[in-house]
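Asks: Dropping a prediction and its sequence here:
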Amino acid sequence: MIIISVGEAFRNHYRDEEPSEQVDLQGQPLYKALADAIPVYCAHEKIIDIIEAIPNPRNPNQHPDSQIELLARIIKAQGWRNPIVISKLSGFITKGHGRLLAAQKLGVKQIPVDYQDYANPAAEWADIIADNKIAELATPDNKLIKEILDEIRGDIDLDLTGYAGVQMDQLLKDIKKHDDKFRPGETNSRPKIDFIEDEKRALEVPAEDAHLFEGKKNVVVIFSGGIDSTFSLFWAKQNFGDRRVIGIFSDPGVELPGAALHAYQVCMYLEVEFVLVKPKSDMFIEMVKRGGWPSTIFPWCQSDFVYGPINDWILANLEAHETVVMDGSSGDQVTRLSKKTKTSKSTEKRMHEYAYYHPRYDVSREASEKILKHAGVPFWWGYEMGAKRTACWMCPGMKGEQALFIQERFPGLADYVRKMEKYMGKPLEQMNDKSFDMKVEIGKRQAARRAKGEALEAEEDYKIVADAQDS
């Protein structure tokens, strides 16, 4: 048996990744030098051996392990964008103590440095302290940051922006807090959607959207087996049964038991093609590598474990000019900050050549269910047993009644979620500090209200005692 420490595993992981050596339009490297095979893009005076850089023993700026791990990832992926600054007066590092620790974690032997003069020790200390403090004084425009993150998502690992996991959740918390205080509008800032209730109209192709399907041979539906995506698959079969209709299901390894089989059975019932894809890695290993549960705002689990494998298959098998891609996106589920529309494309830029359409977007949930029931399309078995979604059993975004369903029907899976919470030291939903047990307690309260025929309160309105985590 070979035992590798977490630190060694981290270093091995990043040694295996190739650094990003960017080139200009003529194919010439943009970097100025290489430091132990890592590109150096920043201005610097010299490349030195890492052992020659001496940290200031009284450096007041502390660097937690999480920051150093992120810095190491950024340097490995982006190269050196700032040198380590060394004082000519004392010989100590004045700027870049964190970058030095990150370089040590990467196991590199060389680093770029810049040497600077200081008039006296006081000036040197002032520069050391100001290096971190000045950045803290900046006031970020959270909504602009969110907009930029949305734009670059799919082009780069968003962790490299510093907004990883809980930081992204906190970003949205801050936006919500601001909007609740200043009330830019009492309702959703997106245009109001008039949901279609008429079943016949719900199944028609709107005249203004007909052009999207002209010349298309393939209609592929990203299919989860839930009501929304089942409606989209049925809609595709009804309108384009003479073309190649495909239901594509991604199994990330944490789907509820029987979910893939149900998706297959629906496709067989509708007489459409069924495709099953799987990711190349394990969800829980990835969570441990990333240091936490997927974010509920920028869910890397969806891009890496659901849409990533699906998009890989589509790109490898279907020409963009011959294909329309669909899913079960619905207008009653998109958030106020979302820019999604009935024809919005994937956020992954490699898919931008493909046409996208979302049949369920402006069709009411009630009309969708009626249409499927009248057609005899099989419904997922979990709905009858209390489930609200066909989602992963460890989804951080699950609501209370979904958590209660998992606890009651799959107690072993529920116990594993608790085990992972303890292992990572983080609650299932980091944004709202909700553990799995808190969600179960919320589910019990909502189920009780539902049983009495009472209106359900928003989950945020429930005040859950702290020791629910230990129940």
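Replies: In hand now; what should we look at?
Asks: From now on I want contacts and neighbour counts done on CA atoms only, so please keep to that.
Replies: OK.
Asks: Can you tell me the SS state at Tyr163?
Replies: Using DSSP: H, G, I helix; E, B strand; the rest coil, the structure places Tyr163 in coil.
Asks: how close does it get to Leu171?
Replies: Distance of Tyr163 to Leu171, computed by CA to CA, to the nearest Å: 8 Å.
Asks: can you check Trp125 too?
Replies: Distance from Trp125 to Leu171, counting by CA to CA: 32 Å.
Asks: swap in Gly7?
Replies: 29 Å.
Asks: Comparing these two, which residue is more hemmed in?
Replies: Between Gly7 and Leu171, counted using other CA atoms under 10 Å, the more crowded position is Leu171 (18 against 12).
Asks: isn't that one right up against Asn142?
Replies: Yes. Using CA atoms under 8 Å, Leu171 is in contact with Asn142, at 6.5 Å.
Asks: Now stretch 82-93: buried residues?
Replies: 82-87, 91-93 (16 or more other CA atoms under 10 Å).
Asks: Show me which of these is closest to Asn311.
Replies: Asn82 (35.5 Å; CA to CA).
Asks: Now do the same for the closest one: helix, strand or coil?
Replies: coil.
Asks: now Leu34
Replies: Under three-state DSSP, Leu34 comes out as strand.
Asks: next one: Tyr118
Replies: coil.
Asks: Give me the neighbour count for it.
Replies: Tyr118: 14 neighbours (other CA under 10 Å).
Asks: could you measure it against Trp125, distance?
Replies: 10 Å.
Asks: Pasting the second one now:
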Amino acid sequence: MAKNTTPKPRSERKLVIQHWLIEQLKPYARNSRTHSPAQVAAIAKSIEQFGFTNPVLAAEDGTIIAGHGRVMAAQSLGIKTVPVIVASDWSEQERRAYVIADNKLALDAGWDEELLKLELGELAGAGVDLDLTGFSEADLNKLFGTVEDDVGAKAPDTSAQLEGLSYSIVIRCDNEQHQNKLLEDLEQQGIKAEALIS
């Protein structure tokens, strides 16, 4: 009986993470995604705190497919080796398309702002440096609000990060009927509540 030699689809293949010297990696010359010094510094801070948690994706010749910013951050930290997944059986067209897709697909994600504010507020309350989340002070001020200073210009309100929060409790319901009943009970008690489906 002949053995089936049809390769598994990529989605079913086991990924192998290798560790490469950083000088073996080279940027894709036509990478259309840019990385500002501030963004590279933020990535570096994340790597320092959490480690290198997201491997670089590279072609066999070392050309980076995904991870340009992470490699730049690692270089700035003097890291000698980085984790790499090699796209060994990808065509040139697939590699070029993924360079764009990897960045664009991440941009299409959104935020549940109420949950984001809740998470960031609790982290700030626990003393976590919110710079580690990648949100700049300007981002946080926009999310939580700003105050005007004496001359009328918008200035960051350092207390706004906590004062602007709404404190919530998330209760998981078994079904929609349970959710509706619970919502009615809370409203009868004068508790502000809203139903969410996730």
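Replies: All right, it came through fine. Just so it is clear, the model here is predicted, and its values are computed rather than measured.
Asks: contacting residues for Leu25 of the second structure?
Replies: Each residue near Leu25 of the second structure by CA atoms under 8 Å, 6 or more residues apart in numbering is listed here: 58, 62-64.
Asks: That one maps to what in the first structure?
Replies: Residue pairing (TM-score structural alignment): Leu25 of the second structure is matched to Ala53 of the first structure.
Asks: for Ala73 of the second structure, same thing?
Replies: Under the alignment (TM-score structural alignment), Ala73 of the second structure maps onto Ala102.
Asks: which of the residues in the host helix or strand of that match are buried?
Replies: Following DSSP states H and E, one finds Ala102 of the first structure within helix 97-106. Neighbour counts over helix 97-106 of the first structure (16+ other CA under 10 Å) mark 97-106 as buried.
Asks: Around His262 of the first structure, count how many other residues there are.
Replies: Neighbour number of His262 of the first structure under other CA under 10 Å is 18.
Asks: Provide the aligned range in the second structure for whichever strand or helix holds it.
Replies: Here His262 of the first structure, judged by DSSP H and E, is contained in helix 259-270. Mapped onto the second structure using TM-score structural alignment, helix 259-270 of the first structure covers no residues at all.
Asks: Follow the chain on from that helix and name the next helix or strand.
Replies: Counting by DSSP H and E, the next helix or strand C-terminal to helix 259-270 of the first structure is strand 273-277.
Asks: Can you check the distance spanned by stretch 72-91 of the first structure, start to finish?
Replies: Stretch 72-91 of the first structure stretches 24 Å from its first residue to its last (CA to CA).
Asks: got the contact list for it?
Replies: For stretch 72-91 of the first structure, using CA under 8 Å, 6+ apart, the contacting residues are 14, 17-21, 38-44, 53-54, 92-97, 99-100, 102-103, 105-106, 111-118, 120-121, 124, 160.
Asks: And stretch 129-148 of the second structure, by the same measure?
Replies: 42-43, 45-46, 49, 113, 117, 120, 123-124, 154-157, 160-161, 164-165.
Asks: Of these, which belong to strands?
Replies: 154-155 (DSSP state E).
Asks: now the helices: where do they sit in the stretch 1-150 of the first structure?
Replies: 6-16, 65-78, 97-106, 121-136, 142-152 (DSSP state H, counting those that start in this stretch).
Asks: With distance to Phe231 of the first structure added, can I get these in JSON lines?
Replies: Formatted as JSON lines, the helices of the stretch 1-150 of the first structure follow (distance: least, CA to CA, whole Å):
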{"stretch": "helix 6-16", "distance to Phe231 of the first structure": "42"}
{"stretch": "helix 65-78", "distance to Phe231 of the first structure": "41"}
{"stretch": "helix 97-106", "distance to Phe231 of the first structure": "49"}
{"stretch": "helix 121-136", "distance to Phe231 of the first structure": "49"}
{"stretch": "helix 142-152", "distance to Phe231 of the first structure": "28"}
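Asks: Of all the ones you listed, which one is nearest Glu286 of the first structure?
Replies: Taking these one by one with CA to CA, helix 6-16 is closest: 11.9 Å.
Asks: against the second structure, where does that closest one fall?
Replies: Using TM-score structural alignment, helix 6-16 of the first structure finds no match anywhere in the second structure.
Asks: residues in contact with that helix?
Replies: Contacts of helix 6-16 of the first structure (CA under 8 Å, 6+ apart): 73, 76, 105-107.
Asks: closest to Gly412 of the first structure among the residues you listed?
Replies: Arg73 (34.9 Å).
Asks: That closest one matches what in the second structure?
Replies: Checking TM-score structural alignment: Arg73 of the first structure goes with Lys45.
Asks: What about its match, how many residues nearby?
Replies: 19.
Asks: same deal with Lys146 of the first structure?
Replies: Neighbours around Lys146 of the first structure, by other CA under 10 Å: 18.
Asks: Now check the second structure for the residue matching it.
Replies: In the second structure, Lys146 of the first structure lands on Lys117 (TM-score structural alignment).
Asks: can you check Asn120 of the first structure too?
Replies: Looks like Asn120 of the first structure aligns to Ser91 there (TM-score structural alignment).
Asks: now Lys176 of the first structure
Replies: Matched by TM-score structural alignment, Lys176 of the first structure corresponds to no residue in the second structure.
Asks: Check the spacing between Asn132 of the first structure and Thr94 of the first structure real quick.
Replies: 11 Å.
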